[in-house]
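In: sharing a sequence plus its predicted fold:
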Amino acid sequence: MNIKTVGSVCSGIEAASVAWEPLGLHFEWFSEIADFPSQVLASKYPSIPNLGDMNDIPSKISAKEIKAPDLICGGTPCQAFSLAGWKTGLNDDRGNLTLKFVDIIEANDNVRIKAGLPRTIVFWENVEGVLTDKTNAFGCLISSLAGLDTTIDNIRWPNSGIIYGPSRNVAWRVLDAKYFGLPQQ
């Protein structure tokens, strides 16, 4: 697949667009609600719309109000899965945005398939705590993305793996940020 267009949710200041710029990827839209990151996006990318609340994106894609890009990236809020947070998983509104991310991918896939295009490439990032979440958010995410009929349950997900499914194959890997020049683990 030749990836050319990207949509971004929970965009922050959009580090992905800076990292992927040398690859020639074009961002079609961002989705960020926090004030400061939204101001950064407006300043750095005035021609790319910030859609705001990601909850509205599936209907906008389905209605073709926004483009269904080749790739969708996002890092849904980590507080629900983080050691620094309450670890409430899908019982937290922020953790539940993981499922909304799946809704966005499904809406994007539907539009792309009807247009004779391949399914969406997905890039999702979060904290390692999502692998041990008691509500199995990670199992829900990867099972849905793979197109499985049932959710794979696992008490503790390994740090890397792959799931083969009828919709797409899903691979994951835990990377330690300290090995990439960042002062965190």
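Out: Yep, it's here.
In: from here on, contacts and neighbour counts on C-alpha atoms
Out: Will do.
In: residues touching the most centrally placed residue in the chain, list them.
Out: Centroid check for the chain by Cα atoms, centre = their mean gives residue 74 as the closest residue, at 3.1 Å. Residue 74 sits next to 8, 9, 10, 11, 123, 124, 125 when contact means Cα atoms under 8 Å, 6 or more residues apart in numbering.
In: again, but for residue 137
Out: Residue 137 neighbours (Cα under 8 Å, 6+ apart): 89, 90, 95, 98, 99, 130.
In: put this next to the first one:
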Amino acid sequence: MTYKVAGLFGGVGGIELGFEQAGFKSIWANEIDDKAAITYQLNHEHPLAVKSINDVANNEVPDHDVLVGGFPCQAFSIAGYRKGFEDERGNVFFEVV
């Protein structure tokens, strides 16, 4: 059986690429950044929703076995302001939950 992977906060597609190399099949992803999405689409053939996770409806995400995501870390990183959940980028986690 080949497990189907859906990806959130896809970036340039590194997480999905790793899963594909491990024998999984990536079937869908989302990414908000237009420039990252260009690279993502060069690395993958499956559909990519280029928009905020806040704008992705539940019925847009196809049936999948594994949900992966590279959540934005700027709100928590020591390289940033470390505002955590007070930074809007730190709250996108709750959209998934």
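Out: Looks like it came in fine. Quick caveat, the model's predicted, so the values are computed rather than measured.
In: TM-score for these two?
Out: Overlay of the two chains. TM-score (TM-score structural alignment, normalised by the length of the second structure): 0.84; 96 aligned residues with a Cα RMSD of 1.8 Å.
In: what helix or strand is residue 39 of the second structure on?
Out: helix 34-43 (DSSP states H and E).
In: now for that helix, which elements pack on it?
Out: Taking 3 or more Cα pairs under 8 Å, 6 or more residues apart in numbering; DSSP states H and E as contact, there are no helices or strands that helix 34-43 of the second structure lies on.
In: what about residue 58 of the second structure, distance to residue 27 of the second structure?
Out: Distance, residue 58 of the second structure to residue 27 of the second structure, using Cα to Cα, to the nearest Å: 15 Å.
In: of these two, which one has the most company?
Out: Per other Cα atoms under 10 Å, whichever of residue 58 of the second structure and residue 27 has more neighbours is residue 27, with 20 against 8.
In: over to the more buried one. Which of the three states is it?
Out: Put simply, residue 27 of the second structure is strand when judged by DSSP: H, G, I helix; E, B strand; the rest coil.
In: which residue comes closest to it once chain neighbours are left out?
Out: residue 46 (5.4 Å; Cα to Cα, 6 or more residues apart in numbering).
In: could you give the number of residues near that neighbour?
Out: By other Cα under 10 Å, the residues close to residue 46 of the second structure number 14.
In: and what of the one 3 residues further on?
Out: When neighbours are defined as other Cα under 10 Å, residue 49 of the second structure has 19 of them.
In: what residue of the first structure takes the place of it?
Out: With TM-score structural alignment as the criterion, the equivalent of residue 49 of the second structure in the first structure is residue 51.
In: show me where the second structure has strands.
Out: All strands of the second structure, identified by DSSP state E, fall at 4-8, 25-30, 48-49, 66-69.
In: which other helices and strands contact the longest one?
Out: It stands for strand 25-30 of the second structure. strand 4-8, helix 14-21, strand 48-49.
In: of all those, which lies closest to residue 75 of the second structure?
Out: Nearest of these to residue 75 of the second structure, taken as Cα to Cα: strand 4-8 at 17.4 Å.
In: give me the buried positions along the closest one.
Out: 4, 5, 6, 7, 8 (16 or more other Cα atoms under 10 Å).
In: who are the packing partners of it?
Out: If you count contacts as 3+ Cα pairs under 8 Å, 6+ apart, strand 4-8 of the second structure packs onto helix 14-21, strand 25-30, strand 66-69.
In: pick the most deeply packed of these.
Out: Mean neighbours per residue, mean count of other Cα atoms under 10 Å, is largest over those for strand 25-30, with a mean of 23.
In: distance from that one to the middle of the chain?
Out: Relative to the mean C-alpha coordinate of its chain, strand 25-30 of the second structure is positioned 9 Å out (Cα atoms, centre = their mean, to the nearest Å).
In: same deal with stretch 23-41 of the second structure?
Out: With Cα atoms, centre = their mean as the basis, stretch 23-41 of the second structure stands 7 Å off its chain's centre.
In: give me the buried positions along the longest helix along the first structure.
Out: The longest helix of the first structure (DSSP state H) is helix 93-114. Buried residues in helix 93-114 of the first structure, counted by 16+ other Cα under 10 Å: 94-112.
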